[in-house]
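K.L.:
Sharing a model that was predicted from the sequence below.
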Amino acid sequence: MQAKAFDTNLFKRILKYTKPYKARYYGVILFAVSLSVFAALRPYLLKQTVDEYIKPKDEHGLLFYVTIMGIVLLLETLSQFYFVYWANWLGQDIIKDIRTKLFKHMLSFRMKYFDHAPVGQLVTRSVSDIEQIARIFSQGLFMIISDLLKMIVVLFFMFYMNWRLTWIVILAMPILVYVTRIFQRKMQVAFEEVRNQVANMNTFVQERVTGMKIVQLFNREQIEYEKFKEINQKHNKAWIKTILYNSIFFPIADIISSLTLGAVVLYGGFHILDGDKFTTFGDLFSYTMFIGMLFNPLRQIADKFNEMQMGMIAANRVFDILDTDKDVQENGTLVASHFKGNIRFENVRFSYNDKEEVLKGINLNVKAGETIAIVGATGAGKSTIINLLNRFYEINSGAIYVDDQNINDFELESLRQQIAIVLQDVFLFADTIHNNITLNNPNISREEVIEAAKKIGVHKFIKTLPGGYDYDVKERGVMLSSGQRQLIAFLRAYVSNPSILILDEATSSIDTYSEELIQKATEKITQGRTSIIIAHRLATIMNADKIIVMDKGQIVEEGTHQALVTKEKGYYKNLYDSQFATEVE
């Protein structure tokens, strides 16, 4: 859905965000009024100066009026300053509030929303589109109000001073309006093409920079270079078209303005020569200024309406996200201060979409302090169990209990504080190791982090890095190996002191040395707490109190390693013989 430039309901909604800043909002309007009055007053004072004091050669009166004109100019300058400053300040405060509200709303979405919403689109809505909303106030609404007020006041003074000369100007205005409208339409098409080419270029460059390793491995440098030249050429042509339209329009607008001024001077000059008392030299002097004040806003108003329209379109996109309620996570009322760790799934059914059910009536019991392992083929539903326990998604039917309390009854924040997860694909922020471990939690001190690192055997590894705990791992932790990232993730989970620990294939793609460290860390952090391990490595599975075997969304077997491995033609035995036995060999 595309917003219109004057979508009344949308515009009213945007204006609601000005309520906390009412004084500034009305202040901007007040300065717009004063700016228009002072701007129109200067040419009028010029007329009075020429007719009343320069022509009669009154030096004292001339000095007095020049002083008044200086004061008016000063007031106009101050009005201009406060008008522009407050309008932009108001716009920035409004988008600050909208952006904060938008980000908070996005944080409340279920994971299902992020499965379908492109990341780039959400970033654009949170940054570029919201910045465009600010231009409604800084370059659109108030500028249009100011220009219209200035034109009205200027026309009032012009009619008051000389209505005959004013009609010449008014007759020329429709021509400029018509030319401006044509220019606006052409520029809309041209800018749309520019935006498309910019998007194409951004996409191309981002993909090639991200995949530079593939480009160079397969000797694609020259091919990609030629493709980029082609895209860049299209981008260049699109911009040249906008330059062409500007080069045509503004000279035409200047010619219309100059011709109008010439007609005024010619008409007024003949009347002065004929001795007409209704036209004076002061009129001609002042009209040279009035015509510029009248025509310049008129030719620029199309651009300001475009700014308004683009701001409204951007606001519509942002409000679409703010109005998304069906994907917001429901919240409970109970605060989970600490869990014993009893977990129970009762006939849980779940699907990511309407076409395929992922979990088909799961019944699962985990006792407090137990370590269970979940195994099965890819797509069996192992990770889905973890996602549902953390309420990343809502189940279709059934119930999940922790310590005999339905997890829907807990506040989300308190529920997730009691559950720590170490994923296979560890995400680290572009920050220090210390901040990635604590996630900027002020309740976790550096001393606690170091002590925890020593307990699980990670401290020595961290101290070998430049800067130790202050080492910046860069975006997504690219400065660390996958094994090192896993160790940081284990320490992150440990310092949070969870009641329930989840390891989701946390040792599936690391080197032997890192695995030994992680096995030691696993033994330490699983002590005294309920642990759920989704694993591909034999050592973790064999040490589990119970193994849950899943296939196609159902639990097909459960028991200890020894019990399951001796079960003839069992699913786990087949899995063990085909996948795990090689590790023993």
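P.N.:
Nice, thanks for sending it over. Keep in mind that this is a model prediction, so the values were computed, not measured.

K.L.:
alpha carbons only for contacts and neighbour counts from here, please
P.N.:
OK.

K.L.:
ok, which stretches of the stretch 351-500 of the chain are helices?
P.N.:
For the stretch 351-500 of the chain, applying DSSP state H, counting those that start in this stretch gives helices covering 382-389, 412-417, 433-438, 446-455, 459-463, 482-495.

K.L.:
Using TSV, lay out those together with distance to residue 345.
P.N.:
Converted to TSV, the helices of the stretch 351-500 of the chain look like this (distance: least, Cα to Cα, whole Å):
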stretch	distance to residue 345
helix 382-389	9
helix 412-417	16
helix 433-438	31
helix 446-455	32
helix 459-463	38
helix 482-495	24
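
K.L.:
Just tell me which of these ends up closest to residue 57.
P.N.:
For those, the distance to residue 57 is smallest for helix 433-438, at 78.0 Å, taking Cα to Cα.

K.L.:
looking at this, residue 65 is in a strand?
P.N.:
No - going by DSSP: H, G, I helix; E, B strand; the rest coil, the assignment for residue 65 is helix, not a strand.

K.L.:
Show me the residue at the heart of the chain, geometrically.
P.N.:
For the chain, the residue nearest the mean C-alpha position is residue 126 (1.7 Å; Cα atoms, centre = their mean).

K.L.:
this is the other structure I want to compare:
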Amino acid sequence: MDKGIIRQFLLTYITKYKKIALLSLMLMLFTAVARMAPPYILKVAIDRFIARHDFYGLSLMALLYLAFIGMEYVALYFQIYATQLFGQSVIKEMRLGTFSHIMGLPVPYFDKTPHGKTLHYLTSDMENINEFITSGIVTSFADIITIVGILCIMIFLNLPLTGVVFVFFTLLFVVTNSFRKRFSAAYRDTRESVSEMNGFLQESFAGIYVSKAFNRKNVEIRKFDDKNRMYVTAFKRVIFYLSLYFPLVESVGTLSVLAILWASTEVLL
């Protein structure tokens, strides 16, 4: 299916609850600010008050630190609530619209398409879309806000070290982008395999009396085994890419820490 059609389909339902989405994004912005403030407060406390043995100033920094931690937790609570409310509201409308569309399809569609496959569209696929909306779209905005904020603070504090971080950030982006299409294809094959297996199960259970009457138990088992093997093969591809991707991300993270430590010594010396 064309990506433009999918995007338009999602936007049709998402825009109905744009107020909840906007509230969620505002809470994300507040959460990001509250999350980025404590490390800077800790820096100020160490540089200005601990070095000077200023207990009064250190106490104020500690109270300010705790205040931002508390604000982060409160904002995060409402953010998660608003995000989940947004996702469930969209899925409710989408599931109802999809069911209405399916009920209006001509009879030949139901003759050609297994009922289990159609049921899969209304259940598992809808949950995947919900996960995409809440943990994909909305969380991505939160991560982008946090990353931009951190980069701005880092540029303000130390431009050379920020350049080192940006090099590895670019490398991480290249690694992630190189795996993106592979992950997409692998997960698509997995969903198709699950859909085929669910459709077969529904047909098998619906025709259980016929299967028993004609002693087709072993035939049905072999067919299900083929469907099951297709799913396992598709999921093995997902596992293979995951086993490559996450170690690469960890390696880039470790190299970035080493590079920052080396660059820090060069700056200090």
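P.N.:
Okay, I see it. As the structure is a prediction and not an experimental result, all values here were calculated from the model.

K.L.:
still on that earlier bit, how far away is the residue nearest to the centre of structure 1 from residue 15 of structure 1?
P.N.:
19 Å (Cα to Cα, to the nearest Å).

K.L.:
Now which residue in structure 2 aligns to residue 245 of structure 1?
P.N.:
Structural alignment (TM-score structural alignment) places residue 245 of structure 1 against residue 241 in structure 2.

K.L.:
let me redo that: residue 524 of structure 1
P.N.:
By TM-score structural alignment, residue 524 of structure 1 lines up with nothing in structure 2.

K.L.:
Could you identify the helix or strand that succeeds the helix ranked longest in structure 1?
P.N.:
The longest helix of structure 1 (DSSP state H) is helix 221-273. Per DSSP states H and E, the first helix or strand lying C-terminal to helix 221-273 of structure 1 is helix 281-322.

K.L.:
what distance separates that next one from the centre of its chain?
P.N.:
Offset of helix 281-322 of structure 1 from its chain centre (Cα atoms, centre = their mean, to the nearest Å): 28 Å.

K.L.:
Kindly report the same for stretch 94-113 of structure 2.
P.N.:
That offset, for stretch 94-113 of structure 2, works out to 29 Å (Cα atoms, centre = their mean).

K.L.:
Now tell me what touches that stretch from outside.
P.N.:
Identification of contacts with stretch 94-113 of structure 2 by Cα atoms under 8 Å, 6 or more residues apart in numbering yields 13, 122, 126.

K.L.:
quick one: the first one from residue 93 of structure 2, how far?
P.N.:
Right, the one you point to is residue 13 of structure 2. Using Cα to Cα, which is the criterion applied here, residue 13 of structure 2 is 7 Å from residue 93 of structure 2.

K.L.:
Those two: which is more packed in?
P.N.:
The residue with more neighbours, out of residue 13 of structure 2 and residue 93, is residue 13; 17 against 14, by other Cα atoms under 10 Å.

K.L.:
immediately after the helix or strand hosting that one, which helix or strand?
P.N.:
Assigned by DSSP H and E, residue 13 of structure 2 belongs to helix 3-14. Proceeding N to C from helix 3-14 of structure 2, the next assigned helix or strand is helix 18-44, under DSSP H and E.

K.L.:
and that next one, what does it pack onto?
P.N.:
Packed against helix 18-44 of structure 2 by the contact rule (3 or more Cα pairs under 8 Å, 6 or more residues apart in numbering; DSSP states H and E) you find helix 55-103, helix 139-157.

K.L.:
so residue 231 of structure 1 makes contact with residue 201?
P.N.:
Yes - counting by Cα atoms under 8 Å, residue 201 is a contact partner of residue 231 of structure 1 at 6.4 Å.

K.L.:
Pull the contacting residues for the residue nearest to the centre of structure 1.
P.N.:
99, 102-103, 318.

K.L.:
now, among those residues, which is nearest to residue 158 of structure 1?
P.N.:
Relative to residue 158 of structure 1, and with distances defined as Cα to Cα, the nearest of those is residue 318, at 44.2 Å.

K.L.:
Please determine how far that closest one is located from residue 142 of structure 1.
P.N.:
According to Cα to Cα, residue 318 of structure 1 and residue 142 of structure 1 sit 22 Å apart.

K.L.:
for residue 306 of structure 1, same thing?
P.N.:
Distance of residue 306 of structure 1 to residue 142 of structure 1, given as Cα to Cα: 14 Å.

K.L.:
again with residue 283 of structure 1
P.N.:
For residue 283 of structure 1, the distance to residue 142 of structure 1 equals 30 Å [Cα to Cα].

K.L.:
Lovely, talk soon.
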